[in-house]
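Visitor: just to be clear, the model below is a prediction. Sequence and coordinates:
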Amino acid sequence: MPPTFTPSPLDLAPALGRAVDEERLRTRVDAALARFLDRQDAVLASISPDLLPVAAAVRDLLGGGKRLRPAFCYWGWRGAGGDSSDEGAVAACAALELLQAGALVHDDLMDRSDTRRGLPSAHRRFEALHADRGWRGDAARYGTATAVLLGDLLLVWCDELVWDCGLDLAAVRRAKPLFDLMRTEVMAGQYLELLEPAAPRPEGAAERARTVAHYKSAKYTVERPLQIGGLLAAADPALTSGYAAFGLPLGEAFQLRDDLLGVYGDPAVTGKPTGDDLREGKRTLLIAETEEHCGGADARLLDELLGAPDLDEVRLALLRGVITRSGAPERVEARIGQLVAEAVAALDQVPLVDEAARRVLRRLTDAATARRH
């Protein structure tokens, strides 16, 4: 019998939820988003009632999610001495959820994913709307075009909320250049991820996979939100550097955990189909490790099946078997452990103004990366 690998990291969802909701943060972020969307709904309704499905799609998408980026941003603020009662800071943190939602809409379109957060992905939702109402033209093309616009709208709104968060304008101006750099980095990472399966190169696959992980996810999930929160509270260079030393390895570990979920996760828990990364042929570290350590029939099977858009469950199981037999999941798990140890050691040295932030950041570290059975 071949070895099995069955990580269930979303068993940690309750722990992650508790860590995110320190100081009622999730509730406060949700309230900030609701106030902002109330204003935007009124704008859309004033333009045309035909935009009501767009407003509803945004609400549904933002109804889910872990609020991880706002949490790191908020505790970056607190760690720099920011006031825990300042709802302007919470609103600025909430803007990261709008950015994330826009990125997810576009990501699902690029990956041809059918679901997100347990609901139809945006392009599938509007494709179904077109079909259900019997409109003219191509329903799939309508869904695709609408998802592009919806993602763009969310990216516009995230910028608007940052500027209109309620913090002093000088605070926003301190953080805004890094906010802009983060958005450039994540789009660059997305492009590099698309490039890998389109132009495969035999050498340096693992290093390129790390570059993609750094810019598409690691910096964007942990390092930059921490630093943005810190700059909103006038963090000094030593603190922003400390946030980088802690945040980058933690963000990479988080992405590697997500990569394992993309192959072995339970769709009922993750809210998105398992196997989409394999259908897209994404060259993650998991795949780079598999390519390096498999040969013969497994290598041929990997070459044949990876990136095939019509992979059914039988062929997905064959591909998972190749990955498992290569030992790649165990090596990725070991890498996650190394990165978490590096992040924890760095966190101990970060010159935080408020020690409560260190305690919560440690809890977030454990909850976001641990493997639970």
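Guide: Nice, I can see it.
Visitor: going forward, measure contacts and count neighbours with C-alpha atoms only.
Guide: Fine.
Visitor: L226 reaches Y243, doesn't it?
Guide: Yes - counting by Cα atoms under 8 Å, L226 does reach Y243; the two are 6.2 Å apart.
Visitor: tell me, what's touching those two both at once?
Guide: Taking Cα atoms under 8 Å, 6 or more residues apart in numbering as the contact rule, L226 and Y243 both touch G76.
Visitor: those two: which has the busier surroundings?
Guide: With neighbours defined as other Cα atoms under 10 Å, L226 and Y243 compare such that L226 has more, 32 against 28.
Visitor: for A122, which non-adjacent residue is closest in space?
Guide: Taking Cα to Cα, 6 or more residues apart in numbering, and ignoring the residues beside it in sequence, A122 has A147 as its nearest neighbour in space, at 5.6 Å.
Visitor: which parts of the helix or strand hosting the one you found are buried?
Guide: Here A147, judged by DSSP states H and E, is contained in helix 139-163. Neighbour counts using 16 or more other Cα atoms under 10 Å place 139-140, 142-144, 146-148, 150-155, 157-159, 161-163 of helix 139-163 among the buried residues.
Visitor: C-terminal to the helix or strand harbouring R208, what's the next element?
Guide: Assessed by DSSP H and E, R208 sits inside helix 205-213. Note on helix 205-213: by DSSP H and E, the next helix or strand toward the C-terminus is helix 224-232.
Visitor: run the chain-centre distance for that next one.
Guide: Mean-position distance between helix 224-232 and its chain equals 17 Å (Cα atoms, centre = their mean, to the nearest Å).
Visitor: below is an additional structure, to be compared with the one above:
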Amino acid sequence: MAGWHAAGGGEAAPVVRAAAELELFHAFCLIHDDVMDRAATRRGQPRGTPSGAEGRKRAGDERARAWLGTCSAILAGDMALARSEELLDSAGQLTCRRTALRHVVEAMREEVMYGQHLDLLAPFSPATDLDTALRVIRGKTAKYTIERPLHAGAVLAGANEPLLASLSAYALLLGEAFQLRDDLLGGFGHPRRTGKPVLDDLREGKHTVLLALACQRADPTQHRLLRRLVGDPALGEDGAAHIRDVLEATEARATVENMIVARSTQALAALGAAPCPPATTAALRRIVARTTERTA
């Protein structure tokens, strides 16, 4: 919606179906991402396992119930993807703008799949590999969560290339800051606020910028601790506290906080130079604060 108004779009009805299409594609990505991450909850709710006596009777043992939940999640994601495609095809836009929208959406799909694939491969690279961690958040988050949705709305309103470039300068920096905040919440957040367990990233051994920085700076004792605890599926709160101590002692946490501030500041500067209407600029400024200063 912000991209639509940034390009001078008027009454919002024409862009609503495109916005809904992106929401359904986002749901598809989240559901399948949770399957790959073996995440038990999302937004404070179970990811989708049968409950109650009938569910237990039908599903059998715990392993069968878990598998049923996984299969159900895959199907739900597939359905969200299919419905998003239907909405895209039914968007009532001029042919030239619908074609431009499809180009943006197709690019977004390729970028997020590539970023997700990099994320899957990241644990096989050295724990100190900061470049790979940054490439993952650029493809998996920055482009798909911020840049391409802005472009989608803008092209529907007839945006030119200079405006799209200005939106990209803002969006990519903000998207990186958003994911860096998410990584910090994955290690230091509170489950009641984030809606998901804070141990998941550490148990999975997720290759984040936060952990890459810690591994680069750790002394031999800290290295041994990280190798022993990060990626342990049975990691408990005591072990997680030891990992957090290392993240603090190596100043990895402080560095990521500084990276968030720097990218947020640069995003705001890029937004200030973008040829957007004042109301849209104000809305995009609020999005910077909501995505980078959040606690959930």
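Guide: Good, I have the coordinates. Predicted model, so just to flag it, every value in this text is computed and none were measured.
Visitor: what do we get in the second structure for the residue nearest to A122 of the first structure?
Guide: Mapped onto the second structure by TM-score structural alignment, A147 of the first structure lines up with A73.
Visitor: just checking, its match touches P50?
Guide: No - counting by Cα under 8 Å, A73 of the second structure stays clear of P50, with 11.4 Å between them.
Visitor: how near is the residue nearest to A122 of the first structure to V105 of the first structure?
Guide: In this view, A147 of the first structure and V105 of the first structure are 6 Å apart by Cα to Cα, to the nearest Å.
Visitor: shared neighbours, these two?
Guide: A122, H123.
Visitor: the first structure: which residue goes with R148 of the second structure?
Guide: Using TM-score structural alignment, R148 of the second structure lines up with R224 in the first structure.
Visitor: what residues does A73 of the second structure make contact with?
Guide: I31, H32, V35, R47, G48.
Visitor: ditto for G69 of the second structure
Guide: R47, G48, T49, P50.
Visitor: same question, D34 of the second structure
Guide: Contact analysis of D34 of the second structure by Cα under 8 Å, 6+ apart lists A40, R42, R47.
Visitor: export these to JSON lines and tack on secondary structure?
Guide: Output for those, formatted as JSON lines (DSSP: H, G, I helix; E, B strand; the rest coil):
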{"residue": "A40", "secondary structure": "coil"}
{"residue": "R42", "secondary structure": "strand"}
{"residue": "R47", "secondary structure": "coil"}
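Visitor: which parts of the longest helix belonging to the first structure are buried?
Guide: Criterion DSSP state H: the longest helix present in the first structure is helix 169-198. For helix 169-198 of the first structure, burial by neighbour count (16+ other Cα under 10 Å) applies to 172, 174-176, 178-179, 182-183, 185-186, 189-190, 192-194, 196.
Visitor: aligned to P267 of the first structure, what sits in the second structure?
Guide: Matched to the second structure by TM-score structural alignment, P267 of the first structure sits across from P191.
Visitor: wait, isn't its match in contact with P197?
Guide: Yes - shown here, P191 of the second structure and P197 form a contact pair, counting by Cα under 8 Å, at 5.2 Å.
Visitor: counterpart of D164 of the first structure in the second structure?
Guide: Counting by TM-score structural alignment, the partner of D164 of the first structure is S90.
Visitor: what number of residues lie near that match?
Guide: Neighbour count for S90 of the second structure, taken as other Cα under 10 Å: 13.
Visitor: OK, contacts around it?
Guide: So S90 of the second structure contacts nothing (Cα under 8 Å, 6+ apart).
Visitor: quick one: it from M1 of the second structure, how far?
Guide: As judged by Cα to Cα, S90 of the second structure and M1 of the second structure stand 18 Å apart.
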